[in-house]
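K.L.:
Got a predicted model here, sequence first, then my questions.
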Amino acid sequence: MKKFLAIIISILVLSSLLAGCGKSKASSTPVNEIKQKGKFIVGLDDSFPPMGFRDEKGEIVGFDIDLAKEAAKRMGLEVEFKPVVWDGVLLSLKNKDIDVIWNGLTITEERKKQIDFTKPYLEDRQIVVVKGNSNIASKKDLAGKVIGLQLGSTSEQALNSDAETAKSIKELRKYSNNTEALMDLKAGRIDAVVVDEISGRYYVAKNPGDYKILNEDFGKQIVGVGVRKEDTAFKEELDKVLDEMKKDGTAAEISKKWFGADILTK
């Protein structure tokens, strides 16, 4: 009898150990919590044409909007677009007010300390826009001038990376979005705007003669979709879908719609 009980106990202990091992193995597999939720929420600045902005009907449209909608469809998910204050967008992501930042977000080492990114899908420059009749022709001409840029954007980092130019300017004004900065430039309240090329060129093209772009810039940057560090399974699936969209030409068609050419990274 004692021998029989010993065998039963041994079996129970072994079963418990095996169950524990199975549980440990399963828990090590990343869980796609966003996919389980059935949708993902995109945080964006809705005054950032052509990446994401409101059309004449008040609908949010743009290049990144079309990319996000196509990616969501392929992932079997719904997508919601939520305007946020750009200066606090990283906090909104970490607090789970939004699930991704998909809005021409530049990949920087500082941001990578706080969030994760998909593979880069665009390359962008930080350009200088001045009035069409301005005598500013180079970065040296910005000395003693008032410069505008978007608060919380990488435009400020790009400007500060050129210490000589940053030190020479008279004043730096920060705006909640690029549209406000460019409107102040047109009104003559500032002398130049440092802005993402993808947004700046779109705005300049929509206002022929009002603006011009300097040949010099503040360097190139790469753009990706921002995600939370813990959402590894979601990021992996999103990377896969974006790769598929590039390979089958869908992403290129979206790019041509908004830029007139395929400007996606290969």
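P.N.:
Structure's in. What do you need?
K.L.:
Could you use CA atoms for every contact and neighbour count after this?
P.N.:
Noted.
K.L.:
all strands of the stretch 101-250 of the chain, in order?
P.N.:
Under the criterion DSSP state E, counting those that start in this stretch, strands of the stretch 101-250 of the chain are mapped to 116-117, 122-131, 146-150, 171-175, 192-196, 211-223, 226-227.
K.L.:
what would the ones you listed look like in JSON lines with mean neighbour count and distance to V84?
P.N.:
Formatted as JSON lines, the strands of the stretch 101-250 of the chain follow (neighbours: other C-alpha atoms under 10 Å; distance: least, C-alpha to C-alpha, whole Å):
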{"stretch": "strand 116-117", "mean neighbour count": "22", "distance to V84": "19"}
{"stretch": "strand 122-131", "mean neighbour count": "22", "distance to V84": "22"}
{"stretch": "strand 146-150", "mean neighbour count": "24", "distance to V84": "14"}
{"stretch": "strand 171-175", "mean neighbour count": "15", "distance to V84": "14"}
{"stretch": "strand 192-196", "mean neighbour count": "27", "distance to V84": "19"}
{"stretch": "strand 211-223", "mean neighbour count": "18", "distance to V84": "19"}
{"stretch": "strand 226-227", "mean neighbour count": "26", "distance to V84": "14"}
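K.L.:
Adding distance to F40, write these out as TSV.
P.N.:
Listed next are those as TSV, based on distance: least, C-alpha to C-alpha, whole Å:
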stretch	distance to F40
strand 116-117	15
strand 122-131	21
strand 146-150	26
strand 171-175	28
strand 192-196	26
strand 211-223	19
strand 226-227	11
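K.L.:
F259: which of these is closest?
P.N.:
Closest to F259 of these, according to C-alpha to C-alpha: strand 122-131, at 12.1 Å.
K.L.:
and the closest one, what does it pack onto?
P.N.:
In this structure, strand 122-131 packs against helix 178-186, strand 192-196, helix 197-206, strand 211-223, with contacts taken as 3 or more C-alpha pairs under 8 Å, 6 or more residues apart in numbering; DSSP states H and E.
K.L.:
putting a second one here so we can go through both:
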Amino acid sequence: MKTLVKTALFAVASLAPATLSTAAFAADLPDLGGREVVMASENTYPPLQFIDTSGAAVGWEYDAVAEIASRINITVVYENTSWDAMIPAITAAQYDVAMNGITIRDDRKEQVDFSRSYLTSQMRMIVAGDETRFDDAAGFAADPDLLAAAQPGTTPFYVTVYDVLDGDEANPRIKLFETFGASLQALRVGDVDLALSDSTAANGFVAASGGALKIIGDPLGTEDFGFIFPKGSDLVAAFDAALDAMEADGTLAALNKKWFLDYKMGQ
């Protein structure tokens, strides 16, 4: 699944006009008869999903789900929930599906089912715009006075622990926050010195910060994103079929351009 055509940073390089129409795939897609599907989201992960200045929930994932819903004939009802509650709630089948830039990982597969990967991203280091004390992961790790922010249980938390620091999940240099937004606020006011995020969100936050934040160092690995479902959900195959069609006809590439080029340039 880790093909560059699904990577936000590279997919926009292959935006040739689609040679196959949506109609060409329609016969191969399931029709779920307008079935109601409850989708959980946190709305804190631009440009994947967030609340815009008008108060509307928007983003790459919202556009993708709207397209999926049209293709497989479902009616999506959105429910807001926190990241900490999301995977347990899906495990307990309190929602039908969830989206939040969720990294596909083997340990999570024990609790939930994933769709195929719809996007691949890399972890990036976000620091204050005037940061000069370090410029990469090694420099951060070498200074015991520097602190990192992270949400517990997330990919940025584990990358901070194992790729930046010493592998100790209880390392006091990691300050835990309930939301990524709180982590960035702590970074802005100087309570912490580093926050990690996948490249999609990192680029969005930095572009919107007016120079208050910047990205340093090399990427710290890759992660594939997928929608999550309760174990055994029949929606997985339907979503996968729609995503396959959207990739083949250029829809995913068009969404990448809209949210990772046009959106960023408009900040």
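P.N.:
That came in fine, so what should we check first? What you are looking at is a predicted structure, and each value in this text was computed from that prediction instead of being measured.
K.L.:
Nearest to L18 of structure 1 among the helices and strands packed on strand 122-131 of structure 1 would be which one?
P.N.:
The nearest among those, by C-alpha to C-alpha, is strand 211-223 at 45.5 Å.
K.L.:
so where in structure 2 does the closest one end up aligned?
P.N.:
Strand 211-223 of structure 1 lines up with residues 213-225 of structure 2 when matched by TM-score structural alignment.
K.L.:
And Q122 of structure 2, how far from E223 of structure 2?
P.N.:
6 Å (C-alpha to C-alpha, to the nearest Å).
K.L.:
Mind listing the shared neighbours of the two?
P.N.:
Residues touching both Q122 of structure 2 and E223 (C-alpha atoms under 8 Å, 6 or more residues apart in numbering) are D198.
K.L.:
Between the strands of the stretch 101-250 of structure 1, which one is closest to G38 of structure 1.
P.N.:
Using C-alpha to C-alpha, the nearest of these to G38 of structure 1 is strand 226-227, at 16.5 Å.
K.L.:
what does the closest one rub up against?
P.N.:
With C-alpha under 8 Å, 6+ apart, strand 226-227 of structure 1 has contacts from L93, D99, V100, I101, W102, L105, I115, D116, F117, T118, K235.
K.L.:
swap the cut-off to 7 Å and go again
P.N.:
The contact list for strand 226-227 of structure 1, computed with C-alpha atoms under 7 Å, 6 or more residues apart in numbering, reads D99, V100, I101, W102, I115, D116, F117, T118, K235.
K.L.:
What of stretch 118-130 of structure 1?
P.N.:
So stretch 118-130 of structure 1 is contacted by 155, 158, 191-198, 211-214, 217-226, 235, 239, 263-265 (C-alpha under 7 Å, 6+ apart).
K.L.:
So what's the gap between that stretch and the chain middle?
P.N.:
Averaged C-alpha coordinates place stretch 118-130 of structure 1 at 11 Å from its chain's average position (C-alpha atoms, centre = their mean, to the nearest Å).
K.L.:
Trace that stretch over to structure 2 and give me the residue numbers.
P.N.:
So stretch 118-130 of structure 1 sits over residues 115-127 in structure 2, by TM-score structural alignment.
K.L.:
Stretch 86-101 of structure 1 too?
P.N.:
So stretch 86-101 of structure 1 sits over residues 83-98 in structure 2, by TM-score structural alignment.
K.L.:
Would you mark the buried spots in that stretch?
P.N.:
Of all the residues in stretch 83-98 of structure 2, those buried under the rule 16 or more other C-alpha atoms under 10 Å are W83, M86, I87, A89, I90, T91, Y95, D96, V97, A98.
K.L.:
And for stretch 151-159 of structure 2?
P.N.:
Buried, per 16+ other C-alpha under 10 Å, within stretch 151-159 of structure 2: Q151, P152, T155, P156, F157, Y158, V159.
K.L.:
In which helix or strand does L17 of structure 1 reside?
P.N.:
helix 2-27 (DSSP states H and E).
K.L.:
Give me the most central residue, structure 2.
P.N.:
For structure 2, the residue nearest the mean C-alpha position is G101 (2.3 Å; C-alpha atoms, centre = their mean).
K.L.:
Just list the residues touching it, thanks.
P.N.:
So G101 of structure 2 contacts L48, F225 (C-alpha under 7 Å, 6+ apart).
K.L.:
if you set the cut-off to 6 Å instead, what comes out?
P.N.:
F225 (C-alpha atoms under 6 Å, 6 or more residues apart in numbering).
K.L.:
Share the number of residues neighbouring the residue lying closest to D31 of structure 2 once chain neighbours are set aside, please.
P.N.:
Closest residue to D31 of structure 2 apart from its sequence neighbours, by C-alpha to C-alpha, 6 or more residues apart in numbering: I72 at 4.9 Å. Using other C-alpha atoms under 10 Å, I72 of structure 2 has 22 neighbouring residues.
K.L.:
List the buried residues of the host helix or strand of V76 of structure 2.
P.N.:
Using DSSP H and E, the element containing V76 of structure 2 is strand 74-80. By 16+ other C-alpha under 10 Å, the buried positions in strand 74-80 of structure 2 come out as I74, T75, V76, Y78.
K.L.:
same deal with stretch 38-52 of structure 1?
P.N.:
Applying 16+ other C-alpha under 10 Å to stretch 38-52 of structure 1 flags 39-52 as buried.
K.L.:
With stretch 108-123 of structure 1 instead?
P.N.:
I115, D116, F117, T118, K119, P120, Y121, L122, E123.
K.L.:
can you tell me which two in the residues you listed are farthest apart?
P.N.:
For those, and using C-alpha to C-alpha, no pair is farther apart than I115 and E123, which are 19.4 Å apart.
K.L.:
before we move on, back to that, any chance of the helices and strands packed on strand 122-131 of structure 1 in CSV, with distance to L5 of structure 1 too?
P.N.:
As requested, these are exported to CSV (distance: least, C-alpha to C-alpha, whole Å):
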stretch, distance to L5 of structure 1
helix 178-186, 77
strand 192-196, 75
helix 197-206, 75
strand 211-223, 65
